[in-house]
Structures are given as structure tokens and as C-alpha cells.
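Got a sequence here, can you build the structure:
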Amino acid sequence: MWIAICMPTIQRQSNTLCAFSWMKRREMRLPTYSFFRVSIISQKMKFMLALFEYCNKLELHGLDAIGGPCYNGSGCFHRREALCGKKYEKNYKVDWKKVSDTKADESASFLEETCKVLASCTFEHNTTWGKEMGLIYGFLVEDIITGLNIQCKGWTSMYLSPERDGFLGVAPITLLQTLVQHKRWMDGHLQVFLSRYCPLLYGYKKIPLKLRLAYCPYNLWAANCLATLYIVVMPCLCLLKGISLFPKISSPWLFPFAYVAFVHRAYSLNEFLWCGGTFRGWCNDQRMWLFNRTSAYFFALFETILKLLGYSRLNFVVTAKVSDKEALKRYDGELIEFGATSPMFDILATLAMLNLFGIFGALKKIILDVDEDLQVLEKFGLQTLLCFVLVTINLPVYQALFFRNDNGKMPSSVTYKSIIFAMLACTATMC
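The predicted model follows:
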């Protein structure tokens, strides 16, 4: 049985203490636990890693009911038989007395020579390590693929969540570090889905269908960027062009759009509050959701496609988690840390400016066409509201582009490029 004991720590840079073990249910009381650390939400900047709050308090509980949660962490101690590739058998039983009485009679020199062989870089060559034993090699999310492989061999995972806090660890405190970390995760998840380890195929007749389907939303996170980019880009451009995408305010067909948008956001807010968050924290979580999907997820999808076409290779990028005192002070002051040049920031800033220009275009239509201002609101009311919501979400981006003077502001090059790209897009649309 794979036991996952997660203890969330609500502190500034906090982690989760988790214990994993693969054992039978009747042997759960035996002390064969292991521990790993997962970065979760900080006390102030909760939107930086709010994903883990949902996973720990909602999603892992749901997965526990349909076959067991996925293994998502590093530094874990697993049940040796499960990690070494052994398939679970109904008559499986461990002789704990024999295991406890194991003694090494070899000499120190013999053990030293043996350790040299084990520590060498060639020990695993021509073996099943990395394929059937240990962590699966060749994937950016080696934990997910390893857990799936172990579950497909008959072992079951279980989720427990005691109240006691766990380890205190370090989490990314800058936006770029967080985006890079999410990009690596999305690269790996999509890589798993497009490989022979795709849960729908690899888990066929090995794990329940519900569990195979539960893996898919994680594996396809990167693909969600396409729908998000469409929602962010097209309404504002069509607003400038004078093309209506939604029903008129007085039309009864407006109700389905309004109902879906309202109910979905209300349900999301209810979940966030149930997890112990606040309304302000939920708003920040929506902001981080938009930043991730329009930058990190997009780059993950793009690089995965290039890799499939043979033009690129997926590289493991280590997330930097060390920052200077000034950045840490701004982090404690609830300011998003930009302060670096990155193509991801170019996209975020350009999309923010694009929606700002869309709002200006809508105001221009209302002010100049005084006689038709009600008709403009009637026809483009929902699009204008959507652009206004996106502008509100991007307020920290505008602040970093134009108003901040600290080292955490957007670099000037990003500001200039975003304005130029947004103006070119608007000009091309209106021509």
C-alpha cells in the first residue's frame, strides 16, 4: 500500500511533510513510512503556489477514493519491493522479524569495495534500473511516471492528512521562478501523455478507468493554454474591429453565458474558502492561473511539439529558490517580483497592454458615438466586461511596467516591446 501522509505547514516558505509507503492495508500500522517535501502555499503570497492547496485538501482525497493518489514528490522512501519492480501478489507477506534480524557479516574492506561499485556511474548499465526498477528515467516528472508504473503493478496508494505540521522548506518567491517550475511540470506531464506511458493506454486493465481518467487533467494542463489565449486575445481584438462575439445584453441567449461564468467562478471561490483561503487570496489565485496558462503552459506546449518534431530536447531546468534580502522584503510586502527579462514576461506584458487598448477602444466608441452609446453597450457589453476583468487581473503587471521604481519592476525592454507588439496587433486588426 502506498501511504501518503501530508501535513501542510502554513508559513512564509513552507512545505508539506508526506510519508509514502507501499504496503497492504492490514499492515498500515507498521512503521515503514518515508518522507518527502513539496512546496505549498505561503502565508502572504498565497497565489504563488495555491495549486498545492487544492491538491492536498481536495484532489488527493478524491483520488484516494478511486484507486489512490498519484506520487508527486521527491526524496521519498518507498517500500523496497514496490520500488524494485516487484508486482503485488495476493499472498504477499513480509517477514518483519527476518528483516529486522538481518546482519552483515562482511568485512569493512569488502563493504567499501561494494559501495564503490554501487556509487559508480555505470552500475545501472544493462539493467532494468530506470525502466522497471527505481525511478523511471527520461521524464521531467519522474515522480508521476514512477507512481503510475508502481500502481500498474498492483500496488495501491492511500492518502492520509494529519493535523501536525511537517518540514519547513524553501519555495520560489519570484514570479519567474514559479513560472519556470510550472513550465517544467507541464513539459513533463504532456510528455507522459504522449508517450507509451499514457495512463489511458498503459493502465488498461491494470488500474481502474476512473483513475486513468483522473491522470489526464494533469497530463493535459499544457494544452489548456490554447483556450485561455483565445479568451484573452480574441475578445479585445474583435472589440476594436467592431465584431460582436457574444449575444446582446437584451437577448435571452445571454443567460447561458452569464450562468456558466457565474456558477464556475462561484464554485471556485467556494472551494478556495473551504480550503481556508480568503476572497483576496482567491482573486490572487485567479491572477496566477492566468499568468501560468498564458506563459508557462504555452511554452511547455510549444517546446513539447518541437521535441516531437525533432527540433528540440526537453531539458530539466532546476528552479532557483534563493533570493536576495530586497526581493524577500518585497515578497513579504505582497509585491510580485518581476525584475528580469524573459519571453514569458514579454507575453504577459503584451497581453496586458492588448486588453488595456481594448478598453480604450470601447470607451472611444461610447464617448464619440454619443447617440449610439446605448447600442454600443447593448452589442459589446459582455466583451467590454471581459476586457475590464482582464485589465483588473493584470493590475500588478501595469504597476510593474509604469509605476514601480524598485528592482522588482519590469525591465524597460519588456515595457517597450509589449507596447510595440500590442500596438502592432491592434493596428493590424483595425486595418
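
Every contact and neighbour count from this point should use C-alpha atoms.
Will do.

For this structure, which segments are assigned as strands?
2-8, 15-19, 35-39, 157-160 (DSSP state E).

Can I get those strands in a markdown table including distance to Glu132 and mean neighbour count?
Formatted as a markdown table, the strands of the chain follow (distance: least, CA to CA, whole Å; neighbours: other CA atoms under 10 Å):
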| stretch | distance to Glu132 | mean neighbour count |
| --- | --- | --- |
| strand 2-8 | 17 | 26 |
| strand 15-19 | 23 | 25 |
| strand 35-39 | 22 | 22 |
| strand 157-160 | 18 | 22 |
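
Which among those is found nearest to Phe298?
Phe298 sits nearest to strand 35-39 of all these, at 22.8 Å, using CA to CA.

Distance of Phe47 relative to Lys307?
The gap separating Phe47 from Lys307 is 31 Å, by CA to CA, to the nearest Å.

for comparison, sequence B:
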Amino acid sequence: MKSEIESAVARGEVPDNAMNQHRGFSEWNPKITKQNHQPIVQIIIDGRDTNAVDEDGFQLPRVVYMAREKRHNYPHHFKAGAVNALIRVSSEISNAPFILNLDCDMYSNNANTIQEVLCFFLDETKGHDIAYVQFPQSYNNIAKNDHYANSYLVSNKFELAGICGYGAALFCGTGCLHRRESLSGAYLKDYKAKWDSKPKRNDNRTIDELNEASKVLATCTYEESTQWGKEKGLVYGIPVEDIATGLVISCRGWKSIYYNPERKAFMGIAPTTLDVACLQHMRWSEGMFQVFFSRYCPFIYGHGKIHFGVQMGYCTYLLWAPMSLPTLCYVIVSPICLLHGIPLFPQLSSIWVLPFAYAFLATYGFSLCEYLICGSTAKGWWNLQRIKFIHRTTSYLFGFIDTMKKQLGLSQTNFVITNKVVTEDVQKRYEQEIIEFGGSSIMLTMLATVALLNLVGLVGGIKRIMMDLNLEFSSSQLMMQITLSSLVVMISLPVYEALFIRSDKGCIPSSVMLKSIVLASLACCLAPFIC
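Prediction:
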């Protein structure tokens, strides 16, 4: 299929054999672009056709191809706009009571999934209250020690399940089965559907008539002066429309369920390079922080509608971006002050050192226990701490900056697609659990600068202590800063290796190395004037 698409692009037209196979292709022409085209709806397999069977003779389901209309003078609202168009078109063709939302890079891993989920929706006492059932995002290419922390073990097993305890699971945008009415703007108190309601299966219209009737629902002008994107369908105007939509549905009185079966329901492909992982987290953190500043802030929109615990649970994720600020203070101010002998923490002999020690030991000790309970390894937990450090000093920082720019009207919302296609050598390094830096992005420069700054601060701080006549006093004053910088240096060992030792294509480019050395040197030299 890839070669056929590339061939069609090179020729500027669809081959005749493809034209004859699917009539929908005849609507494409060289003047059409992916951002400027008419709506196309084509029923490729008709579920009513008795000849449409698979290799084993079983009836195939109806398969519909849809390309919603796009014009330069109409906003298309990214993924939310696509899903809303699909909701409308599917209501015209099948009007099935349940809708499965699944990203294109995920697949079904359990043939019994739908049957299991329907047990929730068809429950005689509480089934009517349920809007959707959310599955965790799982990946089939996780390395043994998960060096990019893609498995989200603690979130999947404890955090998301805990929020669901209040009857309001987070909608994650994929791996979710919805009740159609909940996505169509219905409030639970107004929901009067009956168990024996039937979808539009007895439609006598021909395939061509269904195609033409559906196209109207996929036009740019259809949503004008309607509640689509506000009260109906997925919410518009926010990059992580799934989180906001889940909150809106919960505030309408619906309940939702987070279901994490032993056999994973759906599987996908996790990022295999640091650049892609950071880009993905920057988009997530930026979008979720925008939700916090929007009218859909859980503490404002959800006030009096959902439990306070649910509001706090949402903010665990919505506030990823500002978490970059305290982390940067620790990893930038501390090593600079250590280099110049400026103490920031109490002496080891002071009683005031106990709160710092308790916070550190309790937080990371509890985190390690959680991770081991989830079945991972201690090395996997250490990799998690490294990736958290990387995200907070790069992805979340730039997500925070972009959000502030949007709040000030200096930029507009955009949608960045995560590219998970990798080459053979990248895949080989991923399987060997070697971090793939590559590229020359500003995030990589920031990461390298912070790593070098802590290395210089640690060396300079130890040198200062060794040269100080009052060794015992100086070591007591600066020991906590030395410990902090030592941890950052240990976490950053792969960064130093990629800067100075590695020579493969996954190492940090020399241009990034030079820029980070200059920036770290400037920070060390200008610090005395600032302090």
C-alpha cells in the first residue's frame, strides 16, 4: 500500500485499477490537496452484501471510507473535528448505540474486548449511567527496562483507577468505547433511551444514496450555528480535546469506567527516540495546561458537578507543565551556587535538614515500592526518574512557555503529529536500550546545558571543599547541594556519553555540544553578578 500511495503521488493521479476498484477514488484529482478538498464518503464493504465474506466464510462488517471537507477559510479543528464528522456520518449509516474510538497506530489485542465492555453498559441497575469505558494505553514494543518510561505502569494501575473510584474515568482519546448519546450532548437526567432501541439497520436506501446523504454531514458549513464542538461531540479549541471532553461528559451527570483487564485490550507502538518522546510530552503537557486555563478548568467547570477528588485527579495531569519551574530551580540555581560556595540548604547538624530529607526519602522510596509492585525492575524505576527529569527540563518547560504565549495572544493553537516510523539502526539501538538523542532541537540543547552545568558545579563544589581550611564546616554547609548535583550527574550519564563518547547517529550532534558548553559557561560566569 505504501508503494502504491507513493506511486500515485509521483504520477499526480490515482492508477486506473484503483479507480475501478473503489469509486471514491474518482473524486480525487490533481487540483485537490489534503487541506483543500470536498467531502468524500464511500462505503467500501456493504454489510448487507452476502458475498462480502472473509477467507473463512464469515460475514464482513460494513467498512466506510470518509474524508471530511477541508477549506482554507474554515477551521478543521484537528482530531476533534475529524471525530465529530465521523460521529455524524456513522449516525446516518448505522446509528449504532456504541462507538469505539481507536487511534490508527493501535490494534485489538483481545477478541472478547467488546463483549466484556458491554457487560458494563448492559448492567440492569447501573448500565444506563455509563457514558464510556476507558482502557489504558498499552504498547507492544516496550523494552525490558523501559528506558523511555513509555509503559506508565503506576498511572495505569493506581492513578487512573483511583480517579475512577469516584465514577469519573479520564477519557484518554483512544481505546475507549462510548455510548453514542453521551457524545451527542445528552445529559444523563434527560437520557430516556430504552434497552430495546434499534440502530438504523432496516434502511432501504441504496449505497449511493447513503453515500450522498452522509457527505452533507462531513462538509465545512454543516457545523455553523450548531453546538458541535461545544455541547455536542468532542470539544474544540484545545489540543487535548479528549481530557476536556471527558470532563464535560462527567459534569453532565454521566458515570464512566476505567477498565484494565489482565490481557490488554488494545496495543500500540511507543516512541523509540527521545526526540519523539519529548515532542509527544510537550504536546500533552501544553494541551493539558491549556485546559487548566480554559473554561473547562476542573475547579471552575466542575464545581458542584463532580467530586473534589476527581478535580484533584485531573490536575495531577493538567499541571505537568508548571512542574518544570521548581525542577529547573533545583537543577540550575543549586549547581551555580555550589560552584561559588553559596549554601542554599541547612547544615547537616541542623534540625531543619529533616524536612528536606523526609520529603526526598518518602517520595522516592514510595515511588520505588509502587514501581516494583507493578512488576517492573529497579533499573526501570531509575530510567523513569531520568525521563521525568528530562521531560521537566525540556518538554514541560517549552509546553509551559507555549501555553503562556497563547494566553497572551502571541501564538495560536497547533497540532503536532507524533512520527513513530523508525529506521533499522534506530530500532536496533532501541532494542539495546540505548537512548536515541539525534537531531538538534532546542530541547536537546537545554538538556545538555543542564547536564553540563551540574557536572561543572559538582566538580567545582568538591574542589572548593577540598581547598577550604575549615573542611568540616564547608562540607556540612554544601553537602545537600553536592548530593543533589551528584544525583543529577548520575541521571545524566547517558547525556555525557552521547556528548563525548558515542559516535553513532544517535549521539548528540557537535553543534548542540558547542552551544550547551557556551551556555553553561555563560551561566557560571554571570552568576556572581546576579547573586
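
Would you give the TM-score for this superposition?
Remark: TM-score between the superposed chains equals 0.90 [TM-score structural alignment, normalised by the length of the first structure]; 420 aligned residues with a CA RMSD of 2.8 Å.

out of Phe47 and Lys307 of the first structure, which sits in the busier spot?
Per other CA atoms under 10 Å, whichever of Phe47 of the first structure and Lys307 has more neighbours is Phe47, with 20 against 14.

Once you drop chain neighbours, what's closest to that one?
Asp285 (4.4 Å; CA to CA, 6 or more residues apart in numbering).

Which helix runs longest in the first structure?
helix 343-368 (DSSP state H).

Does Val495 of the second structure touch Ala448 like I think?
Yes: counting by CA atoms under 8 Å, Ala448 is a contact partner of Val495 of the second structure at 6.7 Å.

Neighbour count for those two, which is higher?
Shown here are Val495 of the second structure and Ala448; by other CA under 10 Å, Ala448 has more neighbours (26 against 22).

what do we get in the first structure for the more buried one?
Aligned counterpart of Ala448 of the second structure in the first structure: Ala349 (TM-score structural alignment).

State whether Ile163 of the second structure and Ala169 are indeed in contact, as I suppose.
Yes: judged on CA under 8 Å, Ile163 of the second structure makes contact with Ala169 at a distance of 6.1 Å.

And these two? Which one has more around it.
Of the pair Ile163 of the second structure and Ala169, Ala169 is the one with more neighbours under other CA under 10 Å, namely 28 against 21.

What's the match for the more buried one in the first structure?
Checking TM-score structural alignment: Ala169 of the second structure goes with Pro69.

Its match: what's it in contact with?
Leu60, His61, Leu63, Ser157, Met158, Tyr159 (CA atoms under 8 Å, 6 or more residues apart in numbering).

Tell me who's in contact with the third one.
Going back to what we said before, that points to Leu63 of the first structure. Leu63 of the first structure sits next to Pro69, Cys70, Leu211, Ala214 when contact means CA under 8 Å, 6+ apart.

what does the fourth one give?
Contact partners of Ser157 of the first structure, counting by CA under 8 Å, 6+ apart, are Met1, Trp2, Ile3, Ala4, Trp22, Asp64, Gly67, Gly68, Pro69, Cys70, Gln151.

Now do the contacts for the match of Ala448 of the second structure.
Under the criterion of CA under 8 Å, 6+ apart, the contact list for Ala349 of the first structure reads Val397, Tyr398, Leu401, Val414, Thr415, Ser418.

What's the local residue count around Leu351 of the first structure?
As a measure of burial, Leu351 of the first structure has 24 neighbours, counting by other CA under 10 Å.

now do Ala300 of the first structure
Residues near Ala300 of the first structure, counting by other CA under 10 Å, number 28.

go on, Gly188 of the first structure?
Neighbour count for Gly188 of the first structure, taken as other CA under 10 Å: 26.

Aligned to it, what sits in the second structure?
So Gly188 of the first structure corresponds to Gly287, using TM-score structural alignment.
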